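Q: return a 3D structure for these sequence lines:
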Amino acid sequence: MDMWKKLHLKSDSLVVLSPPAIFDKYLDAIKETHLVSESISEPFSYLLAFVTCQEELPHIIVNVRKHAVEDPVVWFAFPKRTSKLSKNLSRDKGFERIGQIGYEAVSNISIDENWSALRFRKVEHIKTMIRLSCGTISVVGKKRTADNKGPAGRAEVEAKKVRATKEVDQPVQKQLKPEAKKRAVQVTKEKRKI
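A: This next block holds a predicted model:
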């Protein structure tokens, strides 16, 4: 599959930050048809930023906040854990700072044996967010997934109900006689199954 198709390149211009030498072949393939910039200095609709550690993110994120158009395509490419370049970034850890400006990860691809890329999107442009709120990095994303009607949201709501039932039922069980206590435990177990 064409790399740019995987990266959802539909724009005529793009910003590519700190590409490794092995990515040159992909850039050469589009240089005649696309305007490629190596810095963020004006509004952009497409960004592919190669980063190797969390410390590189703040400067890029400030520029994303300042120069991104309404619904940009924003990719952060990072070394896979198996790569010698790997430091403190992974699909699940290290990108919390972009959540501070209201973005959430929506897609994950493999670029090659050493690099992966995560696509981020502003929460208000994500149609459905089916994930647990603990898997989100933005305040807006956590609010949206807490009330999620999808399977992940329902699972979280059910887990909260079970925790609430445990807390309420335990003090009540202490006050009951042994026979009633057995029945209360059975009812609690049945509630958890539902």
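Q: alpha carbons only for contacts and neighbour counts from here, please
A: Fine.
Q: now the strands: where do they sit in the chain?
A: 13-17, 35-37, 44-50, 68-79, 103-110, 115-122 (DSSP state E).
Q: from the chain's centre, how far out does the last one sit?
A: Put plainly, it is strand 115-122. On the basis of Cα atoms, centre = their mean, to the nearest Å, strand 115-122 sits 8 Å off its chain's mean C-alpha point.
Q: ok so, going back, of all the strands of the chain, which one is nearest Val185?
A: When the strands of the chain are compared by Cα to Cα, strand 103-110 sits nearest Val185, at 41.4 Å.
Q: that closest one: which residues count as buried?
A: Buried residues in strand 103-110, counted by 16 or more other Cα atoms under 10 Å: Tyr103, Glu104, Ala105, Asn108, Ser110.
Q: return the member of the residues you listed nearest to Thr145.
A: Glu104 (11.6 Å).
Q: for Ile61, see how far away that closest one is.
A: Using Cα to Cα, to the nearest Å, Glu104 is found at 13 Å from Ile61.
Q: let's have the buried residues of strand 103-110 in TSV, adding distance to Pro178.
A: As requested, the buried residues of strand 103-110 are exported to TSV (distance: Cα to Cα, whole Å):
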residue	distance to Pro178
Tyr103	54
Glu104	51
Ala105	52
Asn108	54
Ser110	59
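Q: before we move on, the earlier item: can you pull the residues that touch both of Glu104 and Ile61?
A: Taking Cα atoms under 8 Å, 6 or more residues apart in numbering as the contact rule, Glu104 and Ile61 both touch Ile98.
Q: next up, for comparison:
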Amino acid sequence: MHPIEKKLQFKEGSCLLILNLPEPLAELVEAWSLVSVFQEKLPEDVNQADAMLVFVKKEEDVKAAAEVVNHHLPQDGLLWFSYPKKTSKRYTSEVTRDHGWEALTDIGLRPVRQVAIDDDWSALRWRPDPKA
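A: Have a look, this model is predicted:
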């Protein structure tokens, strides 16, 4: 098991849908052994993913991904949104830990955990908000 798989709480045999994977992270994802990884779309015979990892830099990215989440992730699915750290020298972002997530809060989600993917990317886990 790769340490990032453990950090992101992926379960063995899960179907993981990744959106907007940055090229420099492709090698990292290829090393993951617990999950079946699909990029950008699921195969025709799979309706929903067990988990999603979405990379975003702009609020429009979050908004577009929110629609995919609604269609391809069950309510109890594992959902992570990854965004560039403020300290990243490689990427700039209008999304931060505290800003840019309105599209997710609008569909009744709230952030519950934050982890580091690498020196450039952080990830926020999202779950249904019991108050929504």
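Q: where does the TM-score land?
A: With the length set by TM-score structural alignment, normalised by the length of the second structure, the two chains reach a TM-score of 0.85; 125 aligned residues with a Cα RMSD of 1.8 Å.
Q: circling back to that earlier point, Arg192 of the first structure: which of the strands of the first structure is closest?
A: strand 103-110 (31.9 Å).
Q: so what's the residue count around the residue mapped onto His99 of the second structure from the first structure?
A: Aligning on TM-score structural alignment places His99 of the second structure opposite Lys93 in the first structure. When neighbours are defined as other Cα atoms under 10 Å, Lys93 of the first structure has 10 of them.
Q: what number of residues lie near the nearest residue to Thr33 of the first structure once chain neighbours are set aside?
A: Residue nearest to Thr33 of the first structure in three dimensions, not counting chain neighbours: Asp12, with 7.3 Å by Cα to Cα, 6 or more residues apart in numbering. Counted by other Cα under 10 Å, the residues lying close to Asp12 of the first structure total 12.
Q: what do you get for Gln173 of the first structure?
A: Neighbours around Gln173 of the first structure, by other Cα under 10 Å: 16.
Q: hmm, it is touching Ala184, no?
A: Yes - in this structure Gln173 of the first structure lies within contact range of Ala184 using Cα atoms under 8 Å: 6.6 Å.
Q: contacts for stretch 110-122 of the second structure, please.
A: 4, 7-8, 82-85, 87-91, 104, 123-129.
Q: which residues of the first structure does it align to?
A: The aligned range for stretch 110-122 of the second structure is 104-116, by TM-score structural alignment.
Q: so how far does that stretch reach from one end to the other?
A: End-to-end distance for stretch 104-116 of the first structure, by Cα to Cα: 16 Å.
Q: re the thing from before, ok, of the buried residues of strand 103-110 of the first structure, which one's closest to Tyr26 of the first structure?
A: Of the buried residues of strand 103-110 of the first structure, the one sitting nearest to Tyr26 of the first structure (Cα to Cα) turns out to be Ser110, at 14.1 Å.
Q: now that closest one: how far from Ser41 of the first structure?
A: Relative to Ser41 of the first structure, and taking Cα to Cα, Ser110 of the first structure is found at 28 Å.
Q: what of Leu85 of the first structure?
A: 28 Å.
Q: equivalent analysis for Lys174 of the first structure, please.
A: Lys174 of the first structure is 66 Å from Ser41 of the first structure, by Cα to Cα.
Q: if you line the two up, which stretch of the second structure does stretch 178-186 of the first structure fall on?
A: Counting by TM-score structural alignment, stretch 178-186 of the first structure has no counterpart in the second structure.
Q: now do that stretch: everything it contacts.
A: The contact list for stretch 178-186 of the first structure (Cα under 8 Å, 6+ apart) reads Asp169, Gln173, Lys174.
Q: including distance to Glu190 of the first structure, could the residues you listed go into JSON lines?
A: Below are the contacts of stretch 178-186 of the first structure laid out as JSON lines (distance: Cα to Cα, whole Å):
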{"residue": "Asp169", "distance to Glu190 of the first structure": "13"}
{"residue": "Gln173", "distance to Glu190 of the first structure": "15"}
{"residue": "Lys174", "distance to Glu190 of the first structure": "19"}
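Q: what's the longest helix in the first structure?
A: The residue-count maximum for a helix in the first structure (DSSP state H) belongs to helix 151-175.
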